[in-house]
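Participant: whatever this is, show me its structure:
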Amino acid sequence: MSVAVKQFFAARPYILSIFIVAVVVFWMLSGQMTNADEAKAEPEKAAHKLTRVQVKTYTAETIERSLHLYGQTEARRQSVISAEVSGRLLEFLVAEGRPIKKGQALARLDIQDRRSQLLRAEALLEQRTIEYAGVKALSKQGFQGKARLAEAKAALVDAESNVKSLNLAIDNTLVLAPYNGIFEENIVEAGAYLGIGDPILRLADTQQLLVRTDVSERDISQLSLGEKAYVNLVTGEEVEGSIDFIATLSDPNTRTFKVEVLLDNQQQQLMAGVSASVRFPLEEVEAIKVSPAVLALDEQGNLGVKTVVDDVVQFVPASLVRSDPDGAWLSGFSGDNDVIILGQGFVREGDKVEPVTKAELLAQERAE
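Facilitator: Just a heads-up that it's a prediction; the model follows:
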């Protein structure tokens, strides 16, 4: 029987080849089916294994959005008082650093011979007055022409002007305060000879102070004259003021606009030249306070945070309202928000995740 079989297959070798090929094809097909079943099972298994992220619920609060800048206090008015007449400075009548009132005498210059000049000028004025009266009377009677009358009148006006000038020069030898303020310092010493226009002393009006600061071109449109501003001085005082000046032209070098805040200082408790921070309230917005560690960037580079809504990751763009030592306030939120605080770097917007809170994690650890 075996010999006959061998002879049969020997005479027909293609039958054995067909059999071998059939066995190989069957083996290959069975392997592919097994791999397909495994490949199908793997996604199903992966679909059930979600990324776990830790979330924390933040409730939006209404806070003030404000602009913070820096500057320094200055006296609203500062003046250098100069000599209006020439002469020797005899004395200062007020000590440096003392408060002064408008019209108060501050210094005195030598009158020199101005009083004797005034006496001569007054005598000449009396003569010119008599002469003009006589010429005017004769002119009415037709004995003097109009030219002579005009000449006499001009001489009278010149004499009157001379008397007034000398009186003014004598008055100006006494240097008076032009406004209430502080006698800051004397620029020259008593005994110095002064010409007209030479500086004598420096005054400052510190009953009102200014805080000058520079505002960027992006923020300048948000400020208006008369709006409130809050100033914190390096000395510890916090003072409320108002915007007194906004420049209409920017600095060509920095592209910033000068803004001045006016502070009341009637009690003279604030000092000029002190560094200060200025807060300009702008508007009220809803915001959440988060740690900077939870901030993220989307694929376009926008700043925001990743939240979870119905177990799906969402990216919420946010704007920084202000920064505190213990966190950053971000606008763009309302109500309660489940923010991813751990694991945000491993998920993308649209991913389905398993959100857990810190309390849930601790409970699971205790159970284990």
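Participant: going forward, measure contacts between C-alpha atoms and count neighbours the same way
Facilitator: Noted.
Participant: from Ala107, how far out is Arg115?
Facilitator: Distance of Arg115 to Ala107, computed by Cα to Cα, to the nearest Å: 19 Å.
Participant: for Val339, same thing?
Facilitator: Val339 is 72 Å from Ala107, by Cα to Cα.
Participant: please say which of the two ends up with more neighbours.
Facilitator: Using other Cα atoms under 10 Å as the criterion, Val339 and Ala107 rank with Val339 on top: 26 against 20.
Participant: list the contacts for the more buried one?
Facilitator: Residues near Val339 by Cα atoms under 8 Å, 6 or more residues apart in numbering: 55-58, 305-308.
Participant: again with Leu176
Facilitator: 102-107.
Participant: and those residues, which of them are buried?
Facilitator: Among those, the ones that count as buried by 16 or more other Cα atoms under 10 Å are 104-107.
Participant: circling back to that earlier point, narrow the contacts of Val339 to those in strands?
Facilitator: 55-58, 305-308 (DSSP state E).
Participant: distance to Asp205 and neighbour count added to these, as CSV?
Facilitator: CSV is the format used below for the ones in strands among the contacts of Val339 (distance: Cα to Cα, whole Å; neighbours: other Cα atoms under 10 Å):
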residue, distance to Asp205, neighbour count
Val55, 58, 22
Lys56, 55, 20
Thr57, 54, 15
Tyr58, 51, 17
Val305, 51, 23
Lys306, 55, 27
Thr307, 56, 22
Val308, 60, 25
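Participant: please produce TSV containing these, extended by distance to Leu168.
Facilitator: Listed next are the ones in strands among the contacts of Val339 as TSV, based on distance: Cα to Cα, whole Å:
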residue	distance to Leu168
Val55	83
Lys56	81
Thr57	80
Tyr58	76
Val305	76
Lys306	79
Thr307	81
Val308	84
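Participant: follow-up on the earlier one: and the two most separated of the buried ones among the contacts of Leu176?
Facilitator: The largest separation in these, counting by Cα to Cα, is between Gln104 and Ala107 at 9.5 Å.
Participant: could you single out the nearest of the ones in strands among the contacts of Val339 to Val80?
Facilitator: Nearest to Val80, judged by Cα to Cα, of the ones in strands among the contacts of Val339 is Val305 at 57.7 Å.
Participant: can you tell me the SS state at the residue most central in space within the chain?
Facilitator: By Cα atoms, centre = their mean, the chain has its centre lying nearest to Leu69, at 3.3 Å. Following DSSP: H, G, I helix; E, B strand; the rest coil, Leu69 is assigned to strand.
Participant: residues contacting it?
Facilitator: 213-215, 277-279.
Participant: swap the cut-off to 6 Å and go again
Facilitator: 277-278 (Cα atoms under 6 Å, 6 or more residues apart in numbering).
Participant: here's the other one to compare against:
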Amino acid sequence: MRIVPIITAILVSVLLYFLVIERDSINAMAAPPSEIEDATARDDTAAALAEQTSGPDLMRVQAIHSEARVIDSAVILRGQTEADRQVDVRAETSSQVVSEPLRKGAFVEAGQVMCELDPGTRQASLEEAEARLTEARARVPEAEARLHEARARLEEAEINANAANKLIEGGFASETRVASTQAAVSAAEASVQSAKSGLQSTQAGIQSAEAAVAAARREIDRLYIKAPFGGLLESDTAELGSLLQPGSLCATIIRLDPIKVVGFVPETEVNRVKIGAMAGARLTTGQEVAGQVVFLSRSADPTTRTFRVEINVPNPDLSLRDGQTAEIAISSEGADAHLIPQSALTLNDEGTLGVRLVGDGNKVTFAPVELLRDSVDGIWVGGLPAKADVIVIGQEYVVDGVTVDPVFGETGL
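Facilitator: Down below sits the predicted model:
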């Protein structure tokens, strides 16, 4: 009989019916409770959306009520530490080093001898110059005596000339005698001028001898190369026995207390930085320091168009080193600002950065803003009214003049 194939065909048809026609019902029966709840929630959301769209045809956006607050504005820069003073101490004369070298890292006081050079014959040269000076000074009394003698002869000649003139007026002397006395006066005047020249020559000799003595002493002083200020040696001093020529390096000294923190201010921020303003810096090591602005350049760097700013920071323990990277914050005058989510920022058709606000009659307006400071809670912006309704969700889908349906809520700020 064919009853078995018939029953099989009926069962297969029923199974296909449930798999194809009643598939959704079967899946719903087999789904876990959580999925059933999600499906119910989706249905509720769809119903709510349908209810919303049944009202006026307005774009719904989310906004916040924001009020301006005064913040301590700061100019943020990146820079590095620099030694307060640094100099390469070099030789000024030629000679051999006769002192033991000082090792780099050593601290030297101002005036401390770092390199001592062989004096050679410089002491003998000094003694010779001093002897010439003594000899030149000894000639001064003789030259002065000659000058006094010449002046006395001149006075005598002038007296004789006056007497001869009076006698010739009374007819008691001849013209020859008068001419003779006048010649004696001229000779005496020439003798005085010669004596003055001799004295001046003697004085010039003294000055020349004094200059020679000073040069000899200066040459001896150059044998002792001293530290111009207290600081740390960045290099070993010249080795014992090495020959130094004028310009040869003896050592490099740096001073780290106080230390400078140097940054470069963009021209858009330079007017906010003042001499004497307090500033802080955070190094890459995590160390934080504070100091005062002591210098602000009046001339911009020709390449970057930025201005150099220097901050003096106390460093008594020398924990700060030259060349460390630092993030600098220079205090400036307070400013009114709004704290908004960074995602609320947008651009208008001209490419201006700003935010969109809910204005009168729920109409959208665009307001340009100025970025003041970034923080973990949001971004501080300026340029907005004291109170503003800022659109934080949906600002990209509306334009100026459009009426919206704002929903005000919290943003977590």
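Participant: which of the contacts of Leu176 of structure 1 are conserved in structure 2?
Facilitator: Among the contacts of Leu176 of structure 1, the contacts conserved in structure 2 (both residues aligned by TM-score structural alignment, their matches' Cα atoms under 8 Å) are 102-107.
Participant: turn these into a markdown table, including secondary structure and distance to Ala41 of structure 1.
Facilitator: Formatted as a markdown table, the kept ones among the contacts of Leu176 of structure 1 follow (DSSP: H, G, I helix; E, B strand; the rest coil; distance: Cα to Cα, whole Å):
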| residue | secondary structure | distance to Ala41 of structure 1 |
| --- | --- | --- |
| Lys102 | coil | 96 |
| Gly103 | coil | 99 |
| Gln104 | coil | 100 |
| Ala105 | strand | 102 |
| Leu106 | strand | 100 |
| Ala107 | strand | 103 |
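Participant: for those, which one is nearest Thr254 of structure 1?
Facilitator: Distances from Thr254 of structure 1 to those, taken by Cα to Cα, are shortest for Lys102, at 39.3 Å.
Participant: stretch 195-212 of structure 1: how far from the chain's middle?
Facilitator: Computed by Cα atoms, centre = their mean, to the nearest Å, the chain-centroid distance of stretch 195-212 of structure 1 equals 27 Å.
Participant: I meant to write stretch 280-296 of structure 1 there.
Facilitator: Its chain's average C-alpha position is 18 Å from that of stretch 280-296 of structure 1, according to Cα atoms, centre = their mean.
Participant: where in structure 2 does that stretch fall?
Facilitator: Alignment of stretch 280-296 of structure 1 against structure 2: residues 330-346, by TM-score structural alignment.
Participant: quick check: Val231 of structure 1 touching Val239?
Facilitator: Yes: using Cα atoms under 6 Å, Val231 of structure 1 makes contact with Val239 at a distance of 5.2 Å.
Participant: the two - which one has more neighbours?
Facilitator: More neighbours surround Val231 than the other of Val231 of structure 1 and Val239, with 27 against 15 (other Cα under 10 Å).
Participant: what lines up with that one in structure 2?
Facilitator: Residue correspondence to structure 2 (TM-score structural alignment): Val231 of structure 1 is matched to Ala281.
Participant: next, count neighbours for Ile3 of structure 2.
Facilitator: Neighbours of Ile3 of structure 2 (other Cα under 10 Å): 8.
Participant: just the kept ones among the contacts of Leu176 of structure 1 now: which is nearest Leu90 of structure 1?
Facilitator: Ala107 (7.7 Å).
Participant: mind listing what that closest one touches?
Facilitator: 91-93, 175.
Participant: by neighbour count, which of those wins?
Facilitator: Within the contacts of Ala107 of structure 1, most neighbours by other Cα under 10 Å means Val175, with 22 neighbours.
Participant: residues touching it, list them.
Facilitator: Per Cα under 6 Å, 6+ apart, neighbours of Val175 of structure 1: 105-107.
Participant: swap the cut-off to 8 Å and go again
Facilitator: Going by Cα under 8 Å, 6+ apart, Val175 of structure 1 touches 83, 105-109.
Participant: name the SS class of the counterpart of Arg321 of structure 2 in structure 1, please.
Facilitator: Taking TM-score structural alignment, Arg321 of structure 2 has Met271 as its aligned residue in structure 1. Recorded secondary structure, Met271 of structure 1: coil (three-state DSSP).
Participant: pretty sure Met271 of structure 1 is touching Ile182, no?
Facilitator: No: applying Cα atoms under 8 Å, one finds Met271 of structure 1 not in contact with Ile182, separated by 11.8 Å.
Participant: list residues touching both of those two?
Facilitator: What both Met271 of structure 1 and Ile182 touch, as defined by Cα under 8 Å, 6+ apart, is the set Thr206.
Participant: before we move on, the earlier item: can you lay out the kept ones among the contacts of Leu176 of structure 1 as a markdown table showing distance to Gln144 of structure 1?
Facilitator: Converted to a markdown table, the kept ones among the contacts of Leu176 of structure 1 look like this (distance: Cα to Cα, whole Å):
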| residue | distance to Gln144 of structure 1 |
| --- | --- |
| Lys102 | 52 |
| Gly103 | 49 |
| Gln104 | 52 |
| Ala105 | 50 |
| Leu106 | 53 |
| Ala107 | 51 |
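Participant: let me know the closest of the residues you listed to Asp171 of structure 1.
Facilitator: Ala105 (11.0 Å).
Participant: the closest one pairs with which position in structure 2?
Facilitator: Counting by TM-score structural alignment, the partner of Ala105 of structure 1 is Val113.
Participant: tell me how far that match lies from Gly241 of structure 2.
Facilitator: 16 Å.
Participant: so if I had to pick from Met271 and Ile182 of structure 1, which one is more boxed in?
Facilitator: A side-by-side neighbour count of Met271 of structure 1 and Ile182, using other Cα under 10 Å, places Ile182 first with 20 against 14.
Participant: the nearest residue to the more buried one once chain neighbours are set aside and Phe183 of structure 1: what is the separation?
Facilitator: Among residues not flanking Ile182 of structure 1 along the chain, Pro99 sits closest, at 4.4 Å (Cα to Cα, 6 or more residues apart in numbering). Distance of Pro99 of structure 1 to Phe183 of structure 1, computed by Cα to Cα: 6 Å.
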